[in-house]
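Novice: 3D model of this:
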Amino acid sequence: MQYLTREVRPQDVERYTTVYAPRIRSVQLGSRLAPSIGVLQGLSIATRFIPGALSPNIRALSWSVYAFDYLGMENVDLAASYMSLFAGETLSCLYIPPLPEAPLPLCFTALFSTIERLSGLKVLDLRSTFSPPNNPDVLNKLIASCPWECLESLDVPTVAESVLGQLQTLPRLKSLGLWGQQDILPLRYTLGRPPTYPPPTSFASLETLVVQSRSLGLLLTIALLQHLPQVNRFRSLITSTWGESSPESSDVTQDFFCGHWEPL
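Specialist: Here you go, the predicted structure:
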C-alpha cells in the first residue's frame, strides 16, 4: 500500500498516463496494491478528474472494497468514489466482489455512476455484491436504471419480477446467472401441459442459464424458462442447490428441450 508524502503534480504522472496507462487492459485491485485515500485523491486531482485516466483502454475491472479494509469501513466507502480513475470508456467487463453488510452509500453511488456512464458494458458480475441481506432493492434499482443494449452476461444473486421483464428485452444477453435467489417468481407454466409461449423477442439471444438456490431450484428454473420463446438459442442449463447438483434438473431439461422448444 502507498501513502501520499507530498503533493502530486501533473508532471509526476505524465509518463505513466502517456506511456504505460494506454497499455493496461485489466485491473484487479488487491490488498497488496491498494493505495491510500490520499494517493487516490492526489491522482484524481492531478489527472483532472478524467474518468479512466489511469487505464483509458481498460477492458476488465475488478474492484474489491476489501483492498481498503485496513483503512476502516468509512474509508472503504470513500475509496470507491475513485473507481472512475480506472473505469475508462472502453471498459466492457465489471466485477464487484462481495461487499460487507455495512452501509456503503458512496460505493453504491460510484457503482451507479460507473455503470450508467458505460453504455458498452458487456459483462457485469455482481453475484456476491448484493447477496442477501445486502441491499436487494439497490440491485433492482441498478438494473432498472440502464438500457443495457450491449450486455451479454449478467450474474446477480437475485432478481425481481419487474426487473426480469426488462432483462427479457435485452437483445444481446447470452448468459444469465442467479446465485442465491430466495423468492420464487410467478409460475405461468405447469409441467405436462402445453405452454403459452412469449413473443420471439423474449430472451432472444439467451444461451446459458445458471440457477443456484437453497430450496427453489426446480420451481425457479421453470419460472425462468417459461419466458423463453418456442424457437430460441438456449443451449445450457446449470441448476444446483448451494453447489450440489439438483436431481430435478434432468427432469426439467428433458421436458423443456424435448417437448417444448425448437433451438436454433
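
Novice: only C-alpha atoms for contact and neighbour calcs from this point on.
Specialist: Noted.

Novice: just say helix, strand or coil for residue 141.
Specialist: Per DSSP: H, G, I helix; E, B strand; the rest coil, the local secondary structure of residue 141 is helix.

Novice: gap between it and residue 225?
Specialist: As defined by CA to CA, to the nearest Å, residue 141 lies at a distance of 23 Å from residue 225.

Novice: same question for residue 248.
Specialist: 14 Å.

Novice: ok, residue 136 next?
Specialist: Applying CA to CA to residue 136 and residue 225 gives a distance of 22 Å.

Novice: try residue 124
Specialist: 21 Å.

Novice: which of residue 248 and residue 225 has more neighbours?
Specialist: Shown here are residue 248 and residue 225; by other CA atoms under 10 Å, residue 225 has more neighbours (18 against 14).

Novice: show me what contacts the more buried one?
Specialist: Residues near residue 225 by CA atoms under 8 Å, 6 or more residues apart in numbering: none.

Novice: buried residues of the helix or strand hosting residue 109, list them for me.
Specialist: Using DSSP states H and E, the element containing residue 109 is helix 105-117. Neighbour counts over helix 105-117 (16 or more other CA atoms under 10 Å) mark 106-108, 110-112, 114-117 as buried.

Novice: tell me the secondary structure of residue 94, please.
Specialist: Under three-state DSSP, the three-state class of residue 94 is strand.

Novice: count the residues that sit near it.
Specialist: 21.

Novice: ok, now residue 239?
Specialist: Neighbours around residue 239, by other CA under 10 Å: 28.

Novice: relative to residue 177, how far out is it?
Specialist: On the measure of CA to CA, residue 239 and residue 177 end up 10 Å apart.

Novice: just residue 61 next, same as before
Specialist: Going from residue 61 to residue 177 by CA to CA gives 19 Å.

Novice: same question, residue 211
Specialist: In this structure, residue 211 and residue 177 are 6 Å apart, going by CA to CA.

Novice: then residue 262?
Specialist: From residue 262 over to residue 177 (counting by CA to CA), the distance is 22 Å.

Novice: these two - which one has more neighbours?
Specialist: residue 177 (22 against 14).

Novice: element containing that one, please.
Specialist: According to DSSP H and E, residue 177 maps onto strand 175-179.

Novice: tell me how far the closest residue to residue 249 other than its chain neighbours lies from residue 209.
Specialist: Distances taken as CA to CA, 6 or more residues apart in numbering place residue 239 nearest to residue 249, at 6.1 Å, with adjacent residues excluded. With distances taken as CA to CA, residue 239 is found 8 Å from residue 209.

Novice: do residue 178 as well
Specialist: Relative to residue 209, and taking CA to CA, residue 178 is found at 8 Å.

Novice: this one next, for a side-by-side:
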Amino acid sequence: MKKLLPKISGFLLLLFCCFGCDQSNQSKIDRSIEELTEKFPELQAGKKLPKSKFSFEKSIRNGKFNFEIQLYSQPEGYPDKNQIIVIINSKNEVYALPLLNNKYKDFWNFPLDKPIPDVPKIKTTFSKEINSAINTLIPNTDRKKGIKQYLIMNELLTSVLNCKNIQEKDSVMIYRTFRPNSDLPYEDSDDAKIRIHKNYELMKKQWDPENPIYSNCYFDEKSSRIYQVNFIGNEIQIKTYRMDFGFPLLSL
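Specialist: Take a look at the predicted model:
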C-alpha cells in the first residue's frame, strides 16, 4: 500500500497540472473573445445578452504542429448571426478573429457588390485578419511557416467551416446556388444571378491549370460564401464571393 502512494500522488499532481493548464487556456480564450467583441462591436450590434453570447461549437487540433482552431457561434437562426474563430499555437498563444455576416460587404470585400447604406464600415478585411493571426502566432523566422499557414487555412476551411473544394466541373452547382438571405436588403433576383455568374468567371481566372483535381476555391454553403485562397510568400490572399441575395421576410 505504501508503494502505491507515490504513484497516486504523482498521478494527482499530473491531473492537477493538466486541469490548471486547461483553465489557464480557457481564460485566455475568453479574454481574447471579449477583447474582439470590444474591437468589433458589430459582432453584437443590436443584440442583447445572453442571446448574442458566443457559444463554443467545435474544435480541430493538428497533432503534428500542435495547433488548434476553435469556432464560436451565436444561436442558429438568430438574425445577423456572426461567428468567431480562435486559433491557438503550440505555445498556447491565442488569437481571435471575426466572421461577420454577409451584410458587412466591405469586411469580405465582395467583388461586383456595393456596401449597404447605414451598415457601419469595417476598417479591416477577412484577408487582413487572417494574415494578422498567422503573423502573430507564427514568426517569420519559423522555417516551417509556409506549411503551417497552409495547414491552418486548410483545417479552417475544410474541417472547421466544412467548406467544399470546388472545381470547374462544379459550375452548374455554383450557378444553381441561389439562396435568399432575410438579413439583407431586397435584391432583384435577375441581378443576383448575373452577379453569381460573373463571380464564377472571376474565380476561373485564378485557378491553377497545373492542378485540375483541387482548385483554390472553397464553398462555405452554410454562410453562402466562396473563399479563393492564394499563398504568395508568407502572405495569404483571400478573395470572397457572395452567393446569396437579399430577400427580407414580409412582416404581417
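
Novice: where does the TM-score land?
Specialist: The TM-score (TM-score structural alignment, normalised by the length of the second structure) is 0.30; 130 aligned residues with a CA RMSD of 6.2 Å.

Novice: next helix or strand past the strand holding residue 177 of the first structure?
Specialist: Downstream of strand 175-179 of the first structure (by DSSP H and E), the next one is strand 208-212.

Novice: got the angle between that next one and strand 175-179?
Specialist: Strand 208-212 of the first structure runs at 0 degrees relative to strand 175-179, counting by axes from the mean of the first three to the mean of the last three CA atoms, to 10 degrees.

Novice: next secondary structure element downstream of strand 208-212 of the first structure?
Specialist: Immediately after strand 208-212 of the first structure, counting by DSSP H and E, sits helix 217-225.

Novice: tilt between that following helix and strand 208-212?
Specialist: If you take the same axes, to 10 degrees, helix 217-225 of the first structure sits at 150 degrees to strand 208-212.

Novice: buried residues in helix 217-225 of the first structure?
Specialist: 217-225.

Novice: circling back: any common contacting residues for residue 239 and residue 177 of the first structure?
Specialist: 210-211.

Novice: neighbours of residue 94 of the second structure, how many?
Specialist: Neighbours of residue 94 of the second structure under the rule other CA under 10 Å: 23.

Novice: with residue 245 of the first structure instead?
Specialist: With other CA under 10 Å as criterion, residue 245 of the first structure counts 14.

Novice: could you measure from it over to residue 258 of the first structure?
Specialist: Applying CA to CA to residue 245 of the first structure and residue 258 of the first structure gives a distance of 21 Å.

Novice: again, but for residue 161 of the first structure
Specialist: Distance from residue 161 of the first structure to residue 258 of the first structure, counting by CA to CA: 27 Å.

Novice: in what helix or strand does residue 203 of the second structure lie?
Specialist: Under the criterion DSSP H and E, the helix or strand holding residue 203 of the second structure is helix 189-205.

Novice: repeat that for residue 68 of the second structure.
Specialist: According to DSSP H and E, residue 68 of the second structure maps onto strand 67-73.

Novice: so residue 237 of the first structure: helix, strand or coil?
Specialist: The three-state assignment at residue 237 of the first structure reads strand, by three-state DSSP.

Novice: disregarding residues adjacent in the polypeptide, which is nearest to it?
Specialist: In this structure, residue 237 of the first structure finds its nearest non-sequential neighbour in residue 209, 5.1 Å apart by CA to CA, 6+ apart.

Novice: who are the contact partners of that neighbour?
Specialist: 175-177, 236-238.

Novice: compare residue 161 and residue 258 of the first structure (neighbour count), which wins?
Specialist: residue 161 (13 against 10).

Novice: and what about residue 30 of the second structure, helix, strand or coil?
Specialist: Residue 30 of the second structure carries the three-state label helix when classified by three-state DSSP.

Novice: any idea how far residue 97 of the second structure is from it?
Specialist: From residue 30 of the second structure across to residue 97 of the second structure, the span is 13 Å (CA to CA).

Novice: which element is residue 146 of the second structure on?
Specialist: According to DSSP H and E, residue 146 of the second structure maps onto helix 145-154.

Novice: typo on my end, it should be residue 11 of the first structure
Specialist: Per DSSP H and E, the secondary structure element for residue 11 of the first structure is helix 10-15.

Novice: can you name every helix or strand that that helix contacts?
Specialist: Where contact means 3 or more CA pairs under 8 Å, 6 or more residues apart in numbering; DSSP states H and E, helix 10-15 of the first structure is packed against helix 37-46.

Novice: against which helices or strands is the following helix or strand past the helix it packs on packed?
Specialist: Moving toward the C-terminus from helix 37-46 of the first structure, the next helix or strand (DSSP H and E) is strand 60-62. For strand 60-62 of the first structure, the packing partners by 3+ CA pairs under 8 Å, 6+ apart come out as strand 26-28, strand 93-95.

Novice: deepest of those strands, which one?
Specialist: Counting by mean count of other CA atoms under 10 Å, strand 93-95 has the highest mean neighbour count of those, with a mean of 20.

Novice: who are the packing partners of that one?
Specialist: Packing partners of strand 93-95 of the first structure (3+ CA pairs under 8 Å, 6+ apart): strand 60-62, strand 123-125.

Novice: make a markdown table out of those strands and add distance to residue 27 of the first structure.
Specialist: Formatted as a markdown table, these follow (distance: least, CA to CA, whole Å):
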| stretch | distance to residue 27 of the first structure |
| --- | --- |
| strand 60-62 | 5 |
| strand 123-125 | 15 |
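
Novice: of the ones you listed, which stretch is the most buried?
Specialist: Buried most deeply of these, by mean count of other CA under 10 Å, is strand 60-62, with a mean of 21.

Novice: after it, which helix or strand is next? Please name it.
Specialist: helix 73-79.

Novice: all the strands of the stretch 51-200 of the second structure, residue numbers only.
Specialist: For the stretch 51-200 of the second structure, applying DSSP state E, counting those that start in this stretch gives strands covering 55-62, 67-73, 83-88, 94-99, 164-166, 179-181.

Novice: let's have these in JSON lines, adding distance to residue 130 of the second structure.
Specialist: Listed next are those as JSON lines, based on distance: least, CA to CA, whole Å:
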{"stretch": "strand 55-62", "distance to residue 130 of the second structure": "17"}
{"stretch": "strand 67-73", "distance to residue 130 of the second structure": "12"}
{"stretch": "strand 83-88", "distance to residue 130 of the second structure": "10"}
{"stretch": "strand 94-99", "distance to residue 130 of the second structure": "8"}
{"stretch": "strand 164-166", "distance to residue 130 of the second structure": "19"}
{"stretch": "strand 179-181", "distance to residue 130 of the second structure": "25"}
